[in-house]
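>>> next come a sequence and a model predicted from it.
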Amino acid sequence: MAVKKGDMVRAICEKLENSLEAKASDTRFPSYLFETKGEILDVKGDYALIKFGKVPTPNVWLRVDQLEEFK
């Protein structure tokens, strides 16, 4: 999936589980990663910086292949 700044996405649970990112942190990912719209703020190589939801949550870097368009 080609992504660009401003796209709305959400994380794909199956691709995030057992990933390098999951092994490097707490594997209990918050539900908002999969259930709310996330706006891509920046893209660097294979990773995108995403801001999720309207409530204060930390921005997160995820691999582009772990994302899908949020319709």
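Perfect, thanks for sending it. Numbering: from 1, shown residues only.
>>> going forward, measure contacts and count neighbours with C-alpha atoms only.
Will do.
>>> all strands for the protein, in order.
Assigned by DSSP state E, the chain shows strands spanning 8-11, 38-44, 47-52, 60-63, 67-69.
>>> can you check which of the ones you listed gets nearest to R28?
If you check each of the strands of the chain against R28 by CA to CA, strand 8-11 wins as the nearest, at 13.6 Å.
>>> included below, for side-by-side comparison, is a second structure:
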Amino acid sequence: MASQIKKGMLVRVIKENLENSLEGKASDKRFPSYIFQTKGEILDLNDEYALIQFSAPTPSVWLRVDQLEIL
């Protein structure tokens, strides 16, 4: 999947993959609903992670590419 994701693509976060991940278990369980309900744009890629920008004024966030669904 990592090879399929490119800068500028629109993605949505897969809730189950994020909640059951090491990062999800180490973080506050109250994820903002917009990351699951809205589209995010890939701004940058780094190995197995993608920097995603959701609608402004939200901050950009790094997530693993296996936690993303291409739209």
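Done, it's in. Since this is a predicted model, take the numbers as computed values, not measurements.
>>> and the strands of structure 1: which comes nearest S31 of structure 1?
Closest to S31 of structure 1 of those is strand 8-11 (CA to CA; 9.8 Å).
>>> run through who's touching that closest one.
Strand 8-11 of structure 1 has contacts (CA atoms under 8 Å, 6 or more residues apart in numbering) with 33-40, 66-71.
>>> whereabouts in structure 2 does that strand align?
Taken onto structure 2 by TM-score structural alignment, strand 8-11 of structure 1 occupies residues 10-13 there.
>>> most packed of the strands of structure 1?
The highest mean neighbour count among those, using mean count of other CA atoms under 10 Å, belongs to strand 8-11: a mean of 23.
>>> return the distance of it from the chain's centre.
6 Å (CA atoms, centre = their mean, to the nearest Å).
>>> alignment lookup: D46 of structure 1 to structure 2.
Matched to structure 2 by TM-score structural alignment, D46 of structure 1 sits across from E48.
>>> shouldn't that match be in contact with W62?
No: in terms of CA atoms under 8 Å, E48 of structure 2 does not count as a neighbour of W62; the distance is 10.0 Å.
>>> mind listing what F34 of structure 1 touches?
R10, A11, I12, C13.
>>> farthest pair within the residues you listed?
Greatest spacing in the contacts of F34 of structure 1, by CA to CA: R10 and C13 (9.3 Å).
>>> so what's M1 of structure 1 up against?
So M1 of structure 1 contacts V64, D65, E68 (CA under 8 Å, 6+ apart).
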